[in-house]
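Undergrad: When you get a sec, could you give me coordinates for this:
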Amino acid sequence: MYNLSKRIMDFILSLIVIVVVSPVMIVIALFIKFDSKGPIIFKQKRPGLRKEIFTIYKFRTMKTDTPNLSTEKLGDPSRYVTKLGLFLRKSSLDELPQLFNILFGEMSIVGPRPALYNQEDLISLRDENGINNLKPGLTGYAQVKGRDNITDIEKVRYEEYYKRNMSMWLDIKIIWWTFKSVLKSEGVRVN
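TA: Below you'll find the model as predicted:
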């Protein structure tokens, strides 16, 4: 019953938010086009539910010549971030296009953040703990507990806690904590 109600909630909430924020998304798209050359939407293949590959969508925040690595492996990522990209990342507005991933059922609002395909250590740890059997989320328990400021082992521990305690109530609390941390820009890696 939880999985069905979670999917219904994901579909309805993502649709409502897409309609409400579509003017903001259009403005962001225009600013991205004026800020730097390249596509508006950044598309990347990521392992999803049961490691099936899907395309995740984000507003592009980095220059087109940026290596396809996780932020922590870029050395000084600030040299790749566009002027507008810094604001989009800090405010998490770059994640808005993932509402379409949620609408199409590839992601959920709450779940483990989808790993990059080359984060083998994280994917392996998730395999060992059954985390790859969960649908990836726009936000998750590990995000509200430290986001990019915690190790892969800590992320998987938090994701394992979420897996054992999944409920609508926990999802609502994670959404609330996410909203609060976005307002404070906590745990966001921008430089």
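Undergrad: Only C-alpha atoms from now on, for both contacts and neighbour counts.
TA: Will do.
Undergrad: Excluding chain neighbours, what is closest to the residue nearest the centre of the chain?
TA: Note on the chain: the residue nearest the mean C-alpha position is L138, at 4.3 Å, using Cα atoms, centre = their mean. Nearest residue to L138, sequence neighbours excluded (Cα to Cα, 6 or more residues apart in numbering): I109, at 5.0 Å.
Undergrad: from what I can see E95 touches F59, true?
TA: Yes. In this structure E95 lies within contact range of F59 using Cα atoms under 8 Å: 6.7 Å.
Undergrad: And those two? Which one has more around it.
TA: Between E95 and F59, counted using other Cα atoms under 10 Å, the more crowded position is F59 (24 against 17).
Undergrad: wait, what's in contact with the residue nearest to the centre of the chain?
TA: The contact partners of L138, by Cα atoms under 8 Å, 6 or more residues apart in numbering, come to 95, 98, 107-113.
Undergrad: And this one, please, so the two structures can be compared:
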Amino acid sequence: MIRILDILSSFFGLLLLCPLLVIVTIIGLFDTGSPIFIQTRVGRHKKPFSLVKFRTMSKDTASVASHLASNASITKFGGFLRKTKIDELPQLINVLKGEMSLVGPRPNLFNQEELIAERDALGVYNFLPGITGLAQVQNIDMSTPKLLAETDKQMIESLTIKDYFKYIIKTATGSGSGDAVKPK
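TA: Now for the predicted structure:
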């Protein structure tokens, strides 16, 4: 049932948001010269996939988790995209392709070894990663690997259709600040 909701939501979301996606892409060209950000992330069963987002940091920023990046790397437009969560919208493509769900554990980088170990021990990688979830709306980011993995597991074990929509609505209305970035 959740996969059907993912397909319908991502398809219609991309269709309805197409004008916004085009506008953000054009502004992003002027902001960074490369508005689309593609990064290899850990997917279901620890298989790699290419996550698609709008670029919020300068092109020369190191490929590290957000909480390890410098706040100075975020562009002004990127700050707006992060605050409004518009930077996440291209991930609807990942959802449509079956690489992600709208709701699930946020996909991490392969160099986040501590988080991978914690999630692996709890079986979190048996499920599709998501754009949002319990950890995101509770402001738990990847800087606390054990707590994040435990929260992901809790969400996976208790996820209902009602929770699915609750996490999406909370994210869309501003709950959760996303991954924290180091202040500079």
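Undergrad: helix/strand/coil for the equivalent of the residue nearest to L138 of structure 1 over in structure 2?
TA: Using TM-score structural alignment, the equivalent of I109 of structure 1 in structure 2 is L102. Following DSSP: H, G, I helix; E, B strand; the rest coil, L102 of structure 2 is assigned to strand.
Undergrad: so L102 of structure 2 touches T132, yeah?
TA: Yes. With contact defined as Cα under 8 Å, L102 of structure 2 reaches T132; the gap is 6.3 Å.
Undergrad: Give me the common contacts of those two.
TA: The contact sets of L102 of structure 2 and T132 overlap at I168 (Cα under 8 Å, 6+ apart).
Undergrad: Between those two, which is the more surrounded one?
TA: Between L102 of structure 2 and T132, counted using other Cα under 10 Å, the more crowded position is L102 (28 against 24).
Undergrad: Could you pull up the contacting residues of the more buried one?
TA: Contacts of L102 of structure 2 (Cα under 8 Å, 6+ apart): 6, 92, 95, 130-132, 168.
Undergrad: Tell me the spacing between it and F11 of structure 2.
TA: 12 Å (Cα to Cα, to the nearest Å).
Undergrad: which residues are in contact with both of the two?
TA: Shared contacts of L102 of structure 2 and F11 (Cα under 8 Å, 6+ apart): L92.
Undergrad: Which of the contacts of L102 of structure 2 fall in strands?
TA: Among the contacts of L102 of structure 2, DSSP state E puts 130-132 in strands.
Undergrad: what about the strands in structure 1?
TA: 41-47, 53-59, 108-110, 137-139.
Undergrad: whereabouts in structure 2 does the second one align?
TA: The counterpart of strand 53-59 of structure 1 in structure 2, using TM-score structural alignment, spans residues 48-54.
Undergrad: so how far does that stretch sit from its counterpart in structure 1?
TA: Superposed on structure 1, stretch 48-54 of structure 2 shows a mean distance to its aligned partners of 0.3 Å (mean Cα distance after the TM-score superposition for structure 1).
Undergrad: which of the residues in that stretch are buried?
TA: 48-49, 51-54 (16 or more other Cα atoms under 10 Å).
Undergrad: okay, those in TSV with distance to F37 of structure 2 next?
TA: Shown next, in TSV, are the buried residues of stretch 48-54 of structure 2 (distance: Cα to Cα, whole Å):
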residue	distance to F37 of structure 2
P48	16
F49	13
L51	8
V52	6
K53	5
F54	5
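Undergrad: Out of those, which comes closest to I161 of structure 2?
TA: Closest approach to I161 of structure 2 among those (Cα to Cα): L51, at 24.6 Å.
Undergrad: Settle this for me: that closest one is touching V42, isn't it.
TA: No. In this structure, L51 of structure 2 is not within contact of V42 by Cα under 8 Å, at 9.3 Å.
Undergrad: counterpart of K85 of structure 2 in structure 1?
TA: Aligned by TM-score structural alignment, K85 of structure 2 pairs with S92 of structure 1.
Undergrad: Compute the number of surrounding residues for its match.
TA: Neighbours of S92 of structure 1 under the rule other Cα under 10 Å: 17.
Undergrad: now it, nearest residue through space, not along the chain?
TA: The nearest residue in space to S92 of structure 1 (Cα to Cα, 6+ apart) is V182, at 6.7 Å.
Undergrad: What residues sit buried inside the helix ranked longest in structure 1?
TA: Of all the elements of type helix in structure 1, the one with the most residues (DSSP state H) is helix 2-35. Across helix 2-35 of structure 1, burial judged by 16+ other Cα under 10 Å covers 6-7, 10-11, 13-14, 18, 25, 28-29, 32.
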